[in-house]
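[1] can't give you the sequence, but here's the structure:
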């Protein structure tokens, strides 16, 4: 059994890891889950990746198995002007929903390859 190498990245590292993320997205979403509609197209996913990574606090974690990408996740902190909490079925108090830009992390994507 091999050991998974887990690495942390920030937005400035995106050029280094973008293709790993895109390739893993295509493999898992298209091949394993047969998600081939417009929302799952690699171009549209790349647009979302660019948008997410432009937000303050964006961070990603990639796992590598024998040097090959095994999966990734990425997210960002919620900005003070976030609309994240607006659609809750039960309204929440300001104490819970007031963001500072550092308080809450949203996990935007998590994708893991079948090994």
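    Thanks, I have it. Model, not experiment: these values are computed from the prediction.

[2] every contact and neighbour count from this point should use C-alpha atoms.
    Noted.

[3] got the contact list for residue 55?
    residue 76 (CA atoms under 8 Å, 6 or more residues apart in numbering).

[4] for it, give its distance to residue 112.
    Note on residue 55: its distance to residue 112, by CA to CA, to the nearest Å, is 23 Å.

[5] also residue 26?
    The value you get for residue 26 to residue 112, if CA to CA is used, is 11 Å.

[6] try this one next to it:
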């Protein structure tokens, strides 16, 4: 694995490196963009990014090797009025979707530029973003057909809890995964 330096950004700080975020997104999702996936093409991903950076507690971590960005991950704590659970297609136990701003961290994105894919950068970003989180669990959404990512998340301790179609533009069917926190007690 390359020697990594991590830089954290809150929502306002994330906007100051928007071009870097977009560069990583375009390289990480190059295959999906080439296929014309409407969830990953055009300005759709960056409009989601802009909306996410306005969420309270937003945290972006970017992995660098020197001055070169290799990948990024971001998320935020789910508040009482979160839309995260809208679109659930699976029955879940009572209270599963109850949020208060301190229960669940939404692990929204993990992207690694193609050149460093498979080099451990994604796992390092994952651990860096979740390190020290005060919430009791984390959640993420993953496409069931994204077998490479799905296998990695399973190795890192994530377990399927439900299926969901997010209420955002061009959203595909996703599996909801849950990970107990703290990551490393």
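    Looks like it came in fine. Only a predicted model underlies this, so the values are computations on that prediction, with no experimental measurement involved.

[7] report the next helix or strand after the longest strand seen in structure 1 in sequence order.
    Counting residues, the longest strand found in structure 1 (DSSP state E) is strand 68-77. Following strand 68-77 of structure 1 in sequence order, the next helix or strand is helix 94-97 (DSSP states H and E).

[8] who touches that next one?
    With CA under 8 Å, 6+ apart as the criterion, helix 94-97 of structure 1 contacts residue 85.

[9] so for that helix, what gets flagged as buried?
    residue 97 (16 or more other CA atoms under 10 Å).

[10] just checking, what packs against the longest strand of structure 1?
    Packing partners of strand 68-77 of structure 1 (3 or more CA pairs under 8 Å, 6 or more residues apart in numbering; DSSP states H and E): helix 14-25, helix 42-53, strand 59-65, strand 105-112.

[11] just put these in a markdown table and tack on distance to residue 87 of structure 1 and mean neighbour count.
    Below are these laid out as a markdown table (distance: least, CA to CA, whole Å; neighbours: other CA atoms under 10 Å):
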| stretch | distance to residue 87 of structure 1 | mean neighbour count |
| --- | --- | --- |
| helix 14-25 | 28 | 16 |
| helix 42-53 | 20 | 15 |
| strand 59-65 | 25 | 19 |
| strand 105-112 | 15 | 14 |
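
[12] quick one: which of the ones you listed is nearest residue 86 of structure 1?
    strand 105-112 (14.6 Å; CA to CA).

[13] now the closest one and strand 68-77, what's the angle there?
    Using axes from the mean of the first three to the mean of the last three CA atoms, to 10 degrees, the inter-axis angle of strand 105-112 of structure 1 relative to strand 68-77 is 160 degrees.

[14] after superposition, how close is strand 105-112 of structure 1 to structure 2?
    Once fitted to structure 2, strand 105-112 of structure 1 is off its aligned match by 0.7 Å on average (mean CA distance after the TM-score superposition for structure 1).

[15] quick one on the thing from earlier: what does the longest strand of structure 1 rub up against?
    For strand 68-77 of structure 1, the external contacting residues (CA under 8 Å, 6+ apart) are 20-21, 24, 52-53, 55-64, 101-115.

[16] stretch 2-15 of structure 1 now?
    53-54, 57-66.

[17] ok, now which ones touch the residue positioned nearest the centre of structure 2?
    Centroid check for structure 2 by CA atoms, centre = their mean gives residue 109 as the closest residue, at 2.0 Å. Neighbour list for residue 109 of structure 2: 72-75 [criterion: CA under 8 Å, 6+ apart].

[18] recalculate using a threshold of 10 Å.
    25, 49, 60, 72-75, 126, 140-142 (CA atoms under 10 Å, 6 or more residues apart in numbering).

[19] so which elements touch the host helix or strand of residue 128 of structure 2?
    Under the criterion of DSSP H and E, residue 128 of structure 2 resides in helix 121-130. When contacts are defined as 3 or more CA pairs under 10 Å, 6 or more residues apart in numbering; DSSP states H and E, helix 121-130 of structure 2 sits against strand 5-9, strand 59-65, strand 68-77, strand 104-112, helix 147-155.

[20] mind putting those into TSV with distance to residue 175 of structure 2?
    Rendered in TSV, the data for those read as follows (distance: least, CA to CA, whole Å):
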stretch	distance to residue 175 of structure 2
strand 5-9	27
strand 59-65	23
strand 68-77	17
strand 104-112	13
helix 147-155	9
